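*Asks:* coords below, sequence missing:
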């Protein structure tokens, strides 16, 4: 089956993209509201995009057709945000912060989240998050109704229990028990099962071809 995106409605494109690009990591983003309170919201149109400098990108939509979501408005105004990774333990709390609460209701309070100071940005972290990144706004790229928030990573944090070798920057990735988004409104996946497949060097490939000859 073939699908011409120019002929599809946005929701139809969304269904295909989210069903096929899986799993997607979840950016659990904290930002500062104008009154100084903390906003928390998850986004699955997210990934890291480079390491020199460290760069990540989050796609943040609108409330309705025009008004930017609080996360986008807060980042534009303050220039800083924190991206937390989501563990299985925090899945329900993360899901609660995705609720469209009325103005004045704190997602942080509803989800029972404890906050902690960040190291280099004014936006607090979610204290129980296993790992995350403190970011400053690099730029915002708007393509149609997509708003791509590009952040430069200033600081990374990982809970000590998940560090295998600090000097070599080795993390116990499986132990983080992170979750990702799948298809549908409520589809998630675990990252407990990992398989190893070493990259094949050109010399190894040549040797294999010689054995087949």
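*Replies:* Happy to help now that I have it. This one's a predicted model, so the numbers in the text were calculated from it and none came from an experiment.
*Asks:* going forward, measure contacts between C-alpha atoms and count neighbours the same way
*Replies:* OK.
*Asks:* doesn't residue 50 make contact with residue 153?
*Replies:* No - using C-alpha atoms under 8 Å, residue 153 is not in contact with residue 50, being 10.0 Å away.
*Asks:* so which of these two has more stuff around it?
*Replies:* The residue with more neighbours, out of residue 153 and residue 50, is residue 153; 22 against 11, by other C-alpha atoms under 10 Å.
*Asks:* which SS class is the more buried one?
*Replies:* State at residue 153, reduced to three classes by DSSP: H, G, I helix; E, B strand; the rest coil: strand.
*Asks:* check the gap between it and residue 67 for me.
*Replies:* 27 Å (C-alpha to C-alpha, to the nearest Å).
*Asks:* what is the burial count for residue 68?
*Replies:* 15.
*Asks:* second structure for comparison follows:
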């Protein structure tokens, strides 16, 4: 059954483990969705009854194969729409998330596939997140969080979290985007494409992933 609320839960669970391995807990899920824990507990029970998640009391919440397939489908919609808005309408990468949140629940499958074809079947969205294909599969290179990179090491920017639009704007102002090469000089300071040094905005090292 189509339900934006269910899709938002599944998408949040999917996103939580996309760039790290620890499964999401009900309290983390409540915080991410900005809902009361009791509300989340009730919905998780409904999702479990529908075979979309597995969950034990007080334990983490994991997607079942059916839940993962449905989550990948809505993630595909969201990320294709973000890419479409940036490429075709000139949106900045910090502006597309909220628009995509609305449109992902309204456009038809036919329009979605037309957008995909129009864009040349992109593999990644403007933030570097992998776009699942029609079967739910993703192609993602090995990665490391910038905060975990040692001084003197680095690599190309693989992904930037879209959680905080202010961080996205600050990184854009600093000339940092997906594909640029960063080398860690010291805590919070990087060398950009082997040239100038850039002092990163607060929280940026926890929002940027590099290719290994």
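*Replies:* Received it, and whenever you're ready, just let me know what you need. Quantities reported herein were computed from a predicted structural model and do not represent experimental measurements.
*Asks:* tm score of chain vs chain?
*Replies:* Here the TM-score for the pair of chains, by TM-score structural alignment, normalised by the length of the second structure, is 0.28; 113 aligned residues with a C-alpha RMSD of 6.0 Å.
*Asks:* intersection of neighbour lists for residue 153 and residue 50 of the first structure?
*Replies:* residue 56 (C-alpha atoms under 8 Å, 6 or more residues apart in numbering).
*Asks:* in the second structure, which spans are helices?
*Replies:* Under the criterion DSSP state H, the second structure contains helices at 4-16, 26-33, 37-49, 65-89, 96-103, 109-118, 165-173.
*Asks:* tell me the most buried of those?
*Replies:* Across the helices of the second structure, averaging neighbours per residue (mean count of other C-alpha atoms under 10 Å) puts helix 65-89 on top, at a mean of 21.
*Asks:* what is that helix packed up against?
*Replies:* Contacts defined by 3 or more C-alpha pairs under 8 Å, 6 or more residues apart in numbering; DSSP states H and E place helix 65-89 of the second structure against helix 4-16, helix 96-103, helix 109-118.
*Asks:* and the shortest one with helix 165-173, angle?
*Replies:* Relative orientation of helix 96-103 of the second structure with respect to helix 165-173: 130 degrees, computed using axes from the mean of the first three to the mean of the last three C-alpha atoms, to 10 degrees.
*Asks:* residue 151 of the first structure against residue 55, yeah?
*Replies:* Yes - counting by C-alpha under 8 Å, residue 55 is a contact partner of residue 151 of the first structure at 5.7 Å.
*Asks:* neighbour count winner among those two?
*Replies:* The residue with more neighbours, out of residue 151 of the first structure and residue 55, is residue 151; 27 against 19, by other C-alpha under 10 Å.
*Asks:* ok, now which ones touch the more buried one?
*Replies:* Applying C-alpha under 8 Å, 6+ apart, the residues contacting residue 151 of the first structure are 55, 56, 57, 135, 136, 137, 138, 139.
*Asks:* narrow these to those that are buried.
*Replies:* 55, 56, 57, 135, 136, 137 (16 or more other C-alpha atoms under 10 Å).
*Asks:* out of those, which sit inside helices?
*Replies:* Short answer: these have none in helices (DSSP H).
*Asks:* pick out the most distant pair among these.
*Replies:* 57 and 136 (11.5 Å; C-alpha to C-alpha).
*Asks:* follow-up on the earlier one: and the helices of the second structure as JSON lines, adding distance to residue 189 of the second structure?
*Replies:* Listed next are these as JSON lines, based on distance: least, C-alpha to C-alpha, whole Å:
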{"stretch": "helix 4-16", "distance to residue 189 of the second structure": "27"}
{"stretch": "helix 26-33", "distance to residue 189 of the second structure": "29"}
{"stretch": "helix 37-49", "distance to residue 189 of the second structure": "38"}
{"stretch": "helix 65-89", "distance to residue 189 of the second structure": "28"}
{"stretch": "helix 96-103", "distance to residue 189 of the second structure": "28"}
{"stretch": "helix 109-118", "distance to residue 189 of the second structure": "37"}
{"stretch": "helix 165-173", "distance to residue 189 of the second structure": "12"}
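*Asks:* follow-up on the earlier one: any idea which of the buried ones among the contacts of residue 151 of the first structure is closest to residue 71 of the first structure?
*Replies:* Once C-alpha to C-alpha is applied, the member of those that ends up nearest residue 71 of the first structure is residue 137, at 12.1 Å.
*Asks:* compute the distance between the closest one and residue 154 of the first structure, please.
*Replies:* In terms of C-alpha to C-alpha, residue 137 of the first structure sits 10 Å off from residue 154 of the first structure.
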